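>>> Sharing a model prediction with you, sequence too.
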Amino acid sequence: MEAGDLWVEERQSKILSLLKRDRRVEADQLAHDFKVSRETIRRDLKIMEERGLIRRTHGGALMNEQSKESPFEQRRVSRIAEKRALCQAAVSMMVPGGSYFIDAGSTTTILGEFMADLGEMSIVTNSIELAMTVRKINPAIDVVLLGGSIGTDVPATYGEMTLRQLRNFHADIALVSPVGIDPGVGVSYYDLAEAELAGQMLENARQKLVIADASKLGVVSRAIVSECKEIDVLVTDESETSAYTEAGLRRVIHAAA
């Protein structure tokens, strides 16, 4: 084996180690770190994808695996500043007299904190915590908490009873926060019950809004609920989002923590 070939394998091995640690890598940063051209990194990533080791994304790569979620109690205390900024930006889309679906998650739970000054409106949610927060902070908001079985991890309702009730409602906007959103694959969840409910919310809403911080962009989990071209608004703190609008997503709101 030539020395050059050995260096290529060593570089790709180090790239794989970085992916295992950070979940995603950027081609420009890799080129800088390894002191090679961006085209060299692109060739490395192409070879690694062909071997089934990774999945290339716009400007970088991800591990070739279905992304699972960490426990809810762990997620709710991570990236708090980023989530608050995202929620504040998302609430700016809500107007008095409107009707809204909101799914349950560590990000959407925070939405209630920014609803104190909103006028009368209607919210349908499966999130127990969000329903209680909104009811306490702004009694003018009509809150419908969907019934059903309470989840073992997330404090929310799921199941056929929940879906049956949800199908009876229509909303102006559905606000969902998935495990990931990828330009080529779309919006995805790991938990199948969460995916089914979010998919129904998106289907029954006039506009579809996804809240996703930078760590969720380019991430693919096992249950796909929507393509990017079906999403009206993406609220994120990631600055580079051109791949999403190119995939058909209509509008991106950039939120800064």
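Yep, it's here.
>>> can we go C-alpha only for contacts and neighbour counts from here?
Will do.
>>> continuing past whatever helix or strand D33 lives in, what's the next helix or strand?
If you go by DSSP states H and E, D33 is part of helix 27-34. Under the assignment DSSP H and E, the closest C-terminal helix or strand after helix 27-34 is helix 38-50.
>>> residues of that following helix that come out buried?
Applying a neighbour-count criterion of 16 or more other Cα atoms under 10 Å, one finds 38, 41-42, 44-46, 48-49 buried in helix 38-50.
>>> One more: stretch 137-145?
Applying a neighbour-count criterion of 16+ other Cα under 10 Å, one finds 138, 140-143, 145 buried in stretch 137-145.
>>> got another, please set it beside the one above:
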Amino acid sequence: MTLAERHQIILSKLQKDQYINVVDLCKELNVSSVTIRKDLKLLEEKNLLYRTHGGATVNNPYTVDRPVNEKEQIMSAEKNNIGLQAAALLQENDSIVIASGTTVQAFARNIPQNLNITVITAALNVALELVRNPGIEVMQLGGLLRKSSSSVTGIYAENVLRDFFCTKLFLGVDGIDLEYGLTTTNSMEAHLNRQMISCSQKTIVLADSTKFGKRGFGKICGLEEIDQIITDKGIPDTVLQHLERSGVKVTLV
């Protein structure tokens, strides 16, 4: 097989699956990992793909911080459907944590009016959605306000969380990478999210399909630390299969 033929196969697989793995390519093309990594480097130099740890993707995997009003406009219908599905998981007298993000805001908006629950949240926009719901007791965490996410971070919020244990955490993220795990664009927010995970019995990630294959600056946790992901049907089949093999329950809406 010529170099050009090998590159054509790599690009065809990438176009189909959105992500390719070095190990799988070695087996299929019967070449060494050194050869495949050289191929991926050449293709990246031609702006035909982005290399990641252990493979490559067709999409730019690095996320950037965006204002919350801009993020609200992205995949809004899908976020609302994800929020509806997440709200169906709530039970009477639940004590839950809601992190930050526009997808968890959609979840807060869809919580039934007649449900009595307690919510701890870092996000101002989430708290404003919940204050109109008479059945919900809201505990707003304090700390340094991130204007781009309308949420707080820092040691004050983390210290408060150490005094509680909740049934569920509903977590929004900026990126889900199959090898690197869950990330956000802010390291302080990532640290607060880790504290939220440690004080919750179950971690449920709410993320639309554009978040998969992305990687932010701050790592929250690995895939092994989450229980469920609720997302839309836009995620590639290969990603879905990998998540299910990793023991993560995936709900598609």
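Thanks, I have it. None of these values were measured; they are calculated from a predicted model.
>>> quick one: TM-score?
Aligned and superposed, the two chains score 0.79 in TM-score terms (TM-score structural alignment, normalised by the length of structure 2); 233 aligned residues with a Cα RMSD of 3.3 Å.
>>> all strands for the stretch 101-250 of structure 1, in order.
Taking DSSP state E, counting those that start in this stretch to define them, one finds strands in the stretch 101-250 of structure 1 at 122-125, 142-145, 149-150, 157-158, 171-176, 180-182, 186-189, 205-211, 223-226, 233-236.
>>> quick one, which of these is nearest to M94 of structure 1?
Proximity to M94 of structure 1 (Cα to Cα) singles out strand 171-176 among the strands of the stretch 101-250 of structure 1, at 8.2 Å.
>>> Now do the closest one and strand 205-211, the angle between them.
20 degrees (axes from the mean of the first three to the mean of the last three Cα atoms, to 10 degrees).
>>> Provide the aligned range in structure 2 for strand 171-176 of structure 1.
Using TM-score structural alignment, strand 171-176 of structure 1 corresponds to residues 166-171 of structure 2.
>>> hmm, who's touching the matching stretch?
94-100, 104, 193, 196-197, 199-206 (Cα atoms under 8 Å, 6 or more residues apart in numbering).
>>> ditto for stretch 116-125 of structure 2
With Cα under 8 Å, 6+ apart, stretch 116-125 of structure 2 has contacts from 91-101, 105, 127, 135-142, 149-153, 157.
>>> Find the residue at the geometric middle of structure 2.
Of all residues in structure 2, the one closest to the mean position by Cα atoms, centre = their mean is V173, 3.7 Å from it.
>>> nearest residue to that residue other than its sequence neighbours?
Of all residues not flanking V173 of structure 2 in the chain, T184 sits nearest, at 5.6 Å (Cα to Cα, 6 or more residues apart in numbering).
>>> quick one: the helices in the stretch 51-200 of structure 2?
With helices called from DSSP state H, counting those that start in this stretch, the stretch 51-200 of structure 2 shows them at 68-71, 76-87, 102-109, 124-130, 155-161, 187-198.
>>> Would you format those as a markdown table with distance to K16 of structure 2 and mean neighbour count included?
Below are those laid out as a markdown table (distance: least, Cα to Cα, whole Å; neighbours: other Cα atoms under 10 Å):
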| stretch | distance to K16 of structure 2 | mean neighbour count |
| --- | --- | --- |
| helix 68-71 | 27 | 14 |
| helix 76-87 | 22 | 21 |
| helix 102-109 | 27 | 26 |
| helix 124-130 | 37 | 20 |
| helix 155-161 | 42 | 16 |
| helix 187-198 | 32 | 21 |
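>>> Can you check which helix is longest in structure 1?
Scanning structure 1 for the helix with the most residues, using DSSP state H, yields helix 3-22.
>>> Give the buried residues for that one.
So for helix 3-22 of structure 1, counting by 16+ other Cα under 10 Å, buried means 11-12, 15-16, 19.
>>> No further questions, thank you.
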